[in-house]
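> Just a sequence and a predicted model for now, questions to come.
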Amino acid sequence: MFLTIAAQRSPAFDVPSDLGYLLHKHPDRVQSFDVYGGMAQVFYPEVTAERCTVALLLEVDPVALVRGRSGARDGFALGQYINDRPYVASSLLAVAMGKVFRSALGGRCPGHEDLVDRAVDLEMTLPAVPGDPALLQQLFSPLGWTVAATPVVLDTTRPEWGDAPFVSLTLRGTLRLTDALSHLYVLLPVLDDAKHYWVGESEVDKLIRTGGAWLATHPERDLITHRYLARQRGLKEVAIQRLVELDDRPVDDAVDDEMVTSTRPLVRARHEAVLQAVRDLQPTSVVDLGCGQGALLASLLEIGGVTTVVGTEVSDSALSTAAVRLHVDRMTERQSERLRLLLSSLMYTDDRLTGMDVAVLMEVIEHIDPERLPTVEATVFGSMRPRSVVVTTPNAEYNVRYPGLAPGAFRHTDHRFEWTRAEFAAWAASVADRHGYGVDLRTVGDVDDTVGSPTQMAVFRVRESPEEVS
């Protein structure tokens, strides 16, 4: 199996140094790793100042894969020893990626943290992938990739045999490297549809941890979840319940599966609560910080009196999806003038976002490392300093009401923390006091007498008079 990842030089990304830092693999070295079923090697076949390519070569021993297997009726079945496993990208390659590119896949780059959030011009190539071109388009295009899937001829000397059930795949797009790797890590086993290892409850956590940020809003969410979890209905239901909690799609676009009925109202309640808070503030300009794939933006554009709506994200692919969802290409000139989609990070001051009436951070802060949260606070409440800020975040106390959630676990494995009501109130009061805001705490969703509401909200308003400050 063979995978290449090529990165193009840009003003924000230098090759080969930045790619080497992100992957933790030096361009001048060939590195080998023992992995399940064989050996993985990482090397750089192309290194220039303008373009750098890293290759992952996985050499699989098909005999080693079946050694020691129990339950086989015929241990010497020919198909166990002569098969396409060594050549066609599968769950074996995903597992190798998880070991070889562990830090990059997890979005970690000690000493160079700012590189993680940079969008990079990428080209990923796999010579042989199971599946047909239409399926590959369905899976990868919504994630911001331009997909080139060419059928592989079964035997060039026997054209009458037709095509093999494989394609040569090339993906091109401008994305964060961690996102690009997560797409392959989740979707290769989906295309393979025959995992080489036992699929149990731990696979649900792995799926949410690796793909939850984009899978929740993927149009083929159910297909991906079904195949990734080896068609086990019970595991799929648990995964869908957790993904729905992360789902930022407009409620009307969501599935009506019976198994998600109980969680769907929270998605509706969160959106309606944020929109009502914005309406009450009567702004003319609103920025949705961390807008994801744009679920809230369409509703913000419909609020009376709002003349400017801005959506920001660190992911270029998410913004591209937002543009498609909002039908930006079909907007009139007057409509398009009201909407701006900006690539921006909360870790840095962005002068384009100053002077806004309202800033919204809906389910954003819990994805930020606690030690980096003060920087975000300074950016939003200090540098940007909007007239009002609306923040929502999960209520950790309510987690005991989710039967599929292990004790002490977060609702999403990408969450860096989840606060109790007291912790959120203390943080909100501290931020308001330091930056000259007043704050109003609210509940979102059905309120439980013991543990409160599933989501909590803070509405900050800048204090403009001496009396308000005192």
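That came through, no problem. Numbering: from 1, shown residues only.

> Please count neighbours and contacts with C-alpha atoms only from this point.
Noted.

> pretty sure V278 is touching A359, no?
No: V278 is not in contact with A359 according to Cα atoms under 8 Å; the separation is 9.1 Å.

> can you give me the strands in this protein?
Secondary structure of the chain by DSSP state E: the strands cover 2-8, 31-35, 38-47, 51-60, 120-130, 146-153, 163-175, 285-289, 308-313, 339-343, 358-362, 388-394, 437-444, 455-462.

> To A89, which of the ones you listed lies closest?
Closest approach to A89 among these (Cα to Cα): strand 120-130, 5.2 Å.

> tell me what the closest one is packed against?
strand 2-8, strand 163-175, helix 177-192 (3 or more Cα pairs under 8 Å, 6 or more residues apart in numbering; DSSP states H and E).

> In addition, the following structure is provided for comparison:
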Amino acid sequence: MLLTISTTHRPATDLGYLLVKHPGRLQRFETSAGPAYVGYPEAGEERCTAALVLDVDPIALTRGRHTVDDFTLGRYVNERPYAASSLLSVALGKVFRSALAGRSKDRPELAGTAIPLEVAVPVTRGTAELCERLFGPLGWTVEARRIPLDPDRPEWGDSPYVSLRLSGELTVSAALNHLYVLLPVLDDAKHYWISGEEVDKLVRAGEGWLPAHPARDLITRRYLKRKATLVHEARARLAEDIESLVDEAVTAVDEEAELPVEEARKVPLAALRREAIVGVLKEKGAAEVADLGCGGGALLVDLFAEHGFRRILGADVSTRALEIAERRLRLDRRGDLERQRISLVQTALTYADDRLKGFDAAVLMEVVEHIDPPRLPAMAYAVFGHAAPSTVVMTTPNAEYNVRFEGMAEGAMRHHDHRFEWNRAEFAAWCGEQARRYGYDVEITGVGDDDSEVGAPTQMAVFSKGGTA
């Protein structure tokens, strides 16, 4: 298998620093499929090309422990040693590990800079249309040429393979991560057993581009070999990431273009929201906190990092979300004392649950808008009346701010699962009613850039007992 990556950035030999592979040496790496070699067919000031060659031994691979029943390398004679597949992706991950992570000791500033790149994969499965669908939205110019079964017998037609060439201005890290994920997707097969670790790999390699990719679901299904539980987990985690990307876009209001680059780089709204919540909890002196509707555990990670929170509870109706939260928190790698600080429970917030009682504070971060309006009184009683913590912090989208979403249809909501989205007056009225009914004071603020016309993108209410709001 062959893959080349070239640049005309001056000096072009900087490619060696970015790939962390010296242009003057031929290097060999051992992989489960056979040896991989990295060399430079050309290395000049104006153009430099690095080549990755994977010398697949199909006979040895069929005898190895990585073979699975449905993988066609079970035959000695096949196309797998030549057509790019997950074998090449594994080699990319091993050979260019630092480059994939965007690290370069000698050219750290260049590692984060987009430079002109050309990538060639002489043989891969797929069609020209699929190549365009996968790589086109990522900023690549795509050339995919069908390979005939026999150039001398055109009547035989085309093979199921294409010769792929990509060109564009991207960081080397982005280019390699695109290839790492999408080569197995093009091939639509994997040579090794698919486990939960593959979800971590997909989310990690897809950071910053996969959540918003128009073919995200296709990529996820093919990468995970259509294993339903893993696909479901990946979709949930990517959905959290896409919400962060949307939040980041919301903060990029029109005047951003007039700001210096340093000022225009906004902290994602999802991060600002978690930061604001943690700040309130610290201000209130909360030591025991329940994250109600914790989802995949983004806030739990921040809470767990603060040792002032001695007891933390994550509660959600979805067992799958709790499994994701447990993985994100890496609870299986924690010591006993750390593990005792946090617990996860499955429960519905519309039912009174004694396990939610006894906490200093409770958080409902972007939860209320997912509840059907007729069930809101039950949720309010379960939280404010039954669990009754001293402090309740609640955040929800500000519907008025939705007009700042570029391309968002009038009347649309930010997430397909939202049952409603309140404007500022509606949120204030609901919060005031719950505060009077259950004996709290409430203070409402905004999170994110406060627009003079439509307010902040996120509304936050802090309910406090005993007149301490």
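Looks like it came in fine. Note that the structure is predicted; figures quoted are calculated from it, not measured.

> quick one: TM-score?
Once superposed, chain against chain, the TM-score is 0.59 (TM-score structural alignment, normalised by the length of structure 2); 312 aligned residues with a Cα RMSD of 3.7 Å.

> what about the closest residue to V278 of structure 1 other than its chain neighbours, distance to P394 of structure 1?
Once flanking residues are discounted, V278 of structure 1 sits nearest to V358: 7.3 Å by Cα to Cα, 6 or more residues apart in numbering. To P394 of structure 1, V358 of structure 1 is 21 Å away according to Cα to Cα, to the nearest Å.

> on that earlier part again, residues in contact with both of V278 and A359 of structure 1, list them for me.
Residues touching both V278 of structure 1 and A359 by Cα atoms under 8 Å, 6 or more residues apart in numbering: V390.

> Neighbour count: these two, which is higher?
Neighbours per residue, other Cα atoms under 10 Å: of V278 of structure 1 and A359, the larger number sits with A359, 26 against 23.

> Kindly name the residues of structure 1 that line up with the helix or strand where E426 of structure 2 lies.
Here E426 of structure 2, judged by DSSP states H and E, is contained in helix 424-438. Using TM-score structural alignment, none of the residues of structure 1 align to helix 424-438 of structure 2.

> For that helix, which helices and strands make contact with it?
Using 3+ Cα pairs under 8 Å, 6+ apart, helix 424-438 of structure 2 sits against strand 440-447, strand 458-465.

> which part of structure 1 lines up with the last one?
With the alignment judged by TM-score structural alignment, no segment of structure 1 is matched to strand 458-465 of structure 2.

> Just want the angle from that strand to helix 424-438.
Computed by axes from the mean of the first three to the mean of the last three Cα atoms, to 10 degrees, the angle separating strand 458-465 of structure 2 from helix 424-438 equals 20 degrees.

> rewinding a little: mind giving me JSON lines with the strands of structure 1 and columns for distance to L243 of structure 1?
As requested, the strands of structure 1 are arranged in JSON lines below (distance: least, Cα to Cα, whole Å):
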{"stretch": "strand 2-8", "distance to L243 of structure 1": "29"}
{"stretch": "strand 31-35", "distance to L243 of structure 1": "30"}
{"stretch": "strand 38-47", "distance to L243 of structure 1": "32"}
{"stretch": "strand 51-60", "distance to L243 of structure 1": "31"}
{"stretch": "strand 120-130", "distance to L243 of structure 1": "26"}
{"stretch": "strand 146-153", "distance to L243 of structure 1": "25"}
{"stretch": "strand 163-175", "distance to L243 of structure 1": "22"}
{"stretch": "strand 285-289", "distance to L243 of structure 1": "21"}
{"stretch": "strand 308-313", "distance to L243 of structure 1": "20"}
{"stretch": "strand 339-343", "distance to L243 of structure 1": "25"}
{"stretch": "strand 358-362", "distance to L243 of structure 1": "16"}
{"stretch": "strand 388-394", "distance to L243 of structure 1": "14"}
{"stretch": "strand 437-444", "distance to L243 of structure 1": "19"}
{"stretch": "strand 455-462", "distance to L243 of structure 1": "16"}
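
> Look through structure 2 and tell me its longest helix.
Scanning structure 2 for the helix with the most residues, using DSSP state H, yields helix 228-251.
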